[in-house]
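**Student:** need the 3D shape of this:
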Amino acid sequence: MLEVLLLNPYFLLAIAIASEVFGSSMLKASSGFKRFLPSVCVVIGMGVAFYCLSLSLKVIPLGTAYAIWSGIGTALTATVGVLVYKEKFDLKRASGLLLIIAGVVVLKLSGGVAH
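**Tutor:** Model prediction:
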């Protein structure tokens, strides 16, 4: 069961997204790579993200995978910024995030399986 889950390209894409959000969030905590542990977390998070993204691209078309990865990653990273780092959240930011998510949905609906 676990092996089947780990081979699912959308599960790998989800891991890539979560890892990218973690790595991006740690960028702020690293203070420009001046703090060791958050800096290590950035490298690990981004490394796992790109590795899992590359594995998911064996099945998912590049445009679809990248749109999902970057769109959901952007929305989740912005959410972390608001919740963890107390960044401002207003109507413009909410509208932008909704447009990103809508774009991801449209690309996903128009995408197929790579040949």
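
**Student:** can we go C-alpha only for contacts and neighbour counts from here?
**Tutor:** Noted.

**Student:** please, where are all the helices along the protein?
**Tutor:** 2-7, 9-29, 36-56, 62-83, 91-110 (DSSP state H).

**Student:** most packed of the ones you listed?
**Tutor:** helix 9-29 (a mean of 22; mean count of other C-alpha atoms under 10 Å).

**Student:** who are the packing partners of it?
**Tutor:** Judged by 3 or more C-alpha pairs under 8 Å, 6 or more residues apart in numbering; DSSP states H and E, the packing partners of helix 9-29 are helix 36-56, helix 62-83.

**Student:** touching it from outside, list them.
**Tutor:** 5-6, 33, 35, 38-39, 41-46, 48-53, 55-60, 65, 69-70, 72-74, 76-77, 80-81 (C-alpha atoms under 8 Å, 6 or more residues apart in numbering).

**Student:** please give the structure of this sequence too, so both can be compared:
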Amino acid sequence: MGWLLLCCAIVLELSGTVSMKLSESFTRVIPSVLMFIFYGASFTLLNYALKYMEVSTVYAIWSGVGIVLITLAGYLFFQERLSVSSLLWIGVIVVGVIGLNISNNGH
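**Tutor:** Next up is the predicted model:
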């Protein structure tokens, strides 16, 4: 159940961040309102996920996967540039999240 809640929280966080970009600094009402709704729902599900999982694992996965997904969304939908060094550092984040998850499962 914890993983399902965490995955839903990640999708909602991604939706909130995309809405933030689309809100154009709060000049567009609907994306601005959606941003608050998505982030609120994301934090709520993140809170419920903590009932089943350790906080370090939940937060590392939520933020790490969120970084990767929003980077891909920025590239695909907003024509944002991805440099080789950016991809390298995102890879480091992914390796760190995997490493943290492996080390927590071993305890």
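
**Student:** drop the TM-score for these two in here.
**Tutor:** Here the TM-score for the pair of chains, by TM-score structural alignment, normalised by the length of structure 2, is 0.95; 105 aligned residues with a C-alpha RMSD of 0.8 Å.

**Student:** the equivalent of residue 21 of structure 1 over in structure 2 and residue 103 of structure 2: what is the separation?
**Tutor:** Structural alignment (TM-score structural alignment) places residue 21 of structure 1 against residue 14 in structure 2. Using C-alpha to C-alpha, to the nearest Å, we find residue 14 of structure 2 at a distance of 26 Å from residue 103 of structure 2.

**Student:** please apply the same query to residue 6 of structure 2.
**Tutor:** 19 Å.

**Student:** and what of residue 78 of structure 2?
**Tutor:** Applying C-alpha to C-alpha to residue 78 of structure 2 and residue 103 of structure 2 gives a distance of 36 Å.

**Student:** likewise residue 84 of structure 2?
**Tutor:** Residue 84 of structure 2 is 28 Å from residue 103 of structure 2, by C-alpha to C-alpha.

**Student:** format the helices and strands packed on helix 9-29 of structure 1 as TSV; extra columns: distance to residue 99 of structure 1.
**Tutor:** TSV is the format used below for the helices and strands packed on helix 9-29 of structure 1 (distance: least, C-alpha to C-alpha, whole Å):
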stretch	distance to residue 99 of structure 1
helix 36-56	23
helix 62-83	9
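
**Student:** which among those helices is found nearest to residue 106 of structure 1?
**Tutor:** Closest to residue 106 of structure 1 of the helices and strands packed on helix 9-29 of structure 1 is helix 62-83 (C-alpha to C-alpha; 9.5 Å).

**Student:** mean distance, the closest one to its aligned residues in structure 2?
**Tutor:** With mean C-alpha distance after the TM-score superposition for structure 1, helix 62-83 of structure 1 departs from structure 2 by a mean of 0.4 Å once superposed.

**Student:** give me the distance between that helix and the centre of its chain.
**Tutor:** 5 Å (C-alpha atoms, centre = their mean, to the nearest Å).

**Student:** could you do stretch 79-94 of structure 2 as well?
**Tutor:** The answer for stretch 79-94 of structure 2 is 15 Å, by C-alpha atoms, centre = their mean.

**Student:** residue 34 of structure 1 versus the alignment partner in structure 1 of residue 80 of structure 2, what's the distance?
**Tutor:** The alignment partner of residue 80 of structure 2 in structure 1, by TM-score structural alignment, is residue 87. Distance check for residue 87 of structure 1 against residue 34 of structure 1: by C-alpha to C-alpha, it reads 22 Å.
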